[in-house]
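[1] Sharing a sequence plus its predicted fold:
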Amino acid sequence: MLKGEQKSEDKEEEKSEDRSEGKEDLEGKEDKEAKKDRTKGRGLGPTEIQKILPHRYPFLLVDRVLEVQEGKRAIGVKNVSANEPYFQGHFPGCPVMPAVLVVEAMAQVGAVALLSKTQSKTQSEGPERPLAVFTGIDRMRFRRPVQPGDTLVIEVTIESMKRNVGRAAAVARVKDEVAAEGTIWFSLVEQVDTWLG
């Protein structure tokens, strides 16, 4: 091999190493950004949702979260299966998801928006973590039934938060049709027993 060819190969290897180091730096930066802000195209799966919400089957009504803006907004999904226990009696021959459970699903998505901020600060998962307790509903309207096979897409926006009491606008859709919409109220409590008095 000639000296000129060796120098040329050495330069190519250096350029290749520089490119790969730059790529690793960029990937590391992207990972940090994704962890810092969950709104960058990253959703939450069942395991992550269960780290935020205390609910479990059969009362966990959020299958995944498509988008979270911590403390502000969340978009969640509930895949409505024919195997849901409530369809056995509501109603035989014409199964419809109970409207109160649609509202509960909205509240759970709102709790993800609210508590994801708290969760990322405290990292606690035990009974000492704060809870978002459902305290009221205003102007809730049900526009279409939710049935087995439907995918319920729920968007909740936190409108106000004063001390430990908040209000959120909630909309649940099936195939771009509004199934339910209204305002939900909640209170942030340290533990359920303190809320009960």
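    Done, it's in.
[2] C-alpha from now on. contacts and neighbour counts both.
    Noted.
[3] Pull the contacting residues for the most centrally placed residue in the chain.
    Nearest to the geometric centre of the chain sits Val65, at 3.3 Å (CA atoms, centre = their mean). Counting by CA atoms under 8 Å, 6 or more residues apart in numbering, Val65 makes contact with Gly43, Leu44, Gly45, Ile49, Ala74, Ile75, Gly76, Val77, Val109.
[4] Check Ile75 too.
    Contacts of Ile75 by CA under 8 Å, 6+ apart are Val65, Leu66, Glu67, Val68, Val109, Val153, Ile154, Glu155, Val156.
[5] Can you mark which positions in whichever strand or helix holds it are buried?
    Element membership for Ile75 (DSSP states H and E) is strand 73-79. For strand 73-79, a neighbour-count test (16 or more other CA atoms under 10 Å) marks Arg73, Ala74, Ile75, Gly76, Val77, Lys78 as buried.
[6] One more to weigh against that first structure:
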Amino acid sequence: MDIHEILKYLPHRYPFLLVDRVVSCEAGKDITALKNVTINEPFFGGHFPHHPVMPGVLIIEALAQAAAILTLKTVNLQTDDDSLYYFVGIDGARFKKPVQPGDQLILKATILRERIGIWKYSARAEVDGRVAAEAELMCTMRSKQ
């Protein structure tokens, strides 16, 4: 999926859209996506001025956005104005390698289960084949009202 198709699935826009491309997506199973990290990211000005590092919470958010695309592809829905995809839990988050400008963040999420509208994923972000961050994510779709 290129950025134009991604925009049909995610309501996020600049500066909070954190998925640039979907490399592979098998509905009901897993997704591999990528985020090209550049020095132009708005957070690098303050995190940290002399040693830019992508905040861990944004790496987790990028993984959640990839997981959202996987879920929406699985249930055959695109984003709409009536509902949003929310975090409901993050377990076992670990940050193992700093992500810096110039890195290509490979985002991988696998569906572990879905029960009563709550989706659980095993998620991992890699740079150059090394794990940068990993966590189990739980998300759900809810009406905005």
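    Cool, the structure landed. Every value quoted in this text rests on a predicted model; they were computed, and no experiment measured them.
[7] And the TM-score between them?
    The TM-score (TM-score structural alignment, normalised by the length of structure 2) is 0.95; 145 aligned residues with a CA RMSD of 1.3 Å.
[8] Am I right that the residue nearest to the centre of structure 1 is in a strand?
    Yes. Val65 of structure 1: assigned to a strand according to DSSP: H, G, I helix; E, B strand; the rest coil.
[9] For it, what is the corresponding residue in structure 2?
    Here Val65 of structure 1 is matched to Val22 in structure 2, going by TM-score structural alignment.
[10] which residue numbers in structure 2 go with the lengthiest helix in structure 1?
    Ordering each helix of structure 1 by length in residues (DSSP state H) puts helix 3-36 first. Alignment of helix 3-36 of structure 1 against structure 2: no match, by TM-score structural alignment.
[11] So which residues make contact with whatever helix or strand comes next after that helix?
    Sequence-wise, the next helix or strand downstream of helix 3-36 of structure 1 (DSSP H and E) is helix 46-52. For helix 46-52 of structure 1, the surrounding residues in contact (CA under 8 Å, 6+ apart) are Arg56, Asp63, Arg64, Val65, Val112, Leu115, Ser116, Gln119, Glu125.
[12] Also stretch 114-126 of structure 2?
    Against stretch 114-126 of structure 2 from outside (CA under 8 Å, 6+ apart): 59, 63, 67, 71, 105-113, 131-141.
[13] ok, of those residues, which come out buried?
    Buried among the contacts of stretch 114-126 of structure 2 (16+ other CA under 10 Å): 59, 63, 67, 71, 105-112, 131-141.
[14] Share the number of residues neighbouring the aligned residue in structure 1 for His51 of structure 2, please.
    Aligned by TM-score structural alignment, His51 of structure 2 pairs with Cys94 of structure 1. The number of residues packed near Cys94 of structure 1 is 11, by other CA atoms under 10 Å.
[15] in what helix or strand does Cys94 of structure 1 lie?
    Cys94 of structure 1 belongs to no helix or strand, assigned by DSSP H and E.
[16] could you measure it against Leu61 of structure 1, distance?
    21 Å (CA to CA, to the nearest Å).
[17] Over to Ile49 of structure 1?
    Distance from Ile49 of structure 1 to Leu61 of structure 1, by CA to CA: 11 Å.
[18] just Gln6 of structure 1 next, same as before
    Distance from Gln6 of structure 1 to Leu61 of structure 1, by CA to CA: 64 Å.
[19] Okay then, goodbye and thanks.
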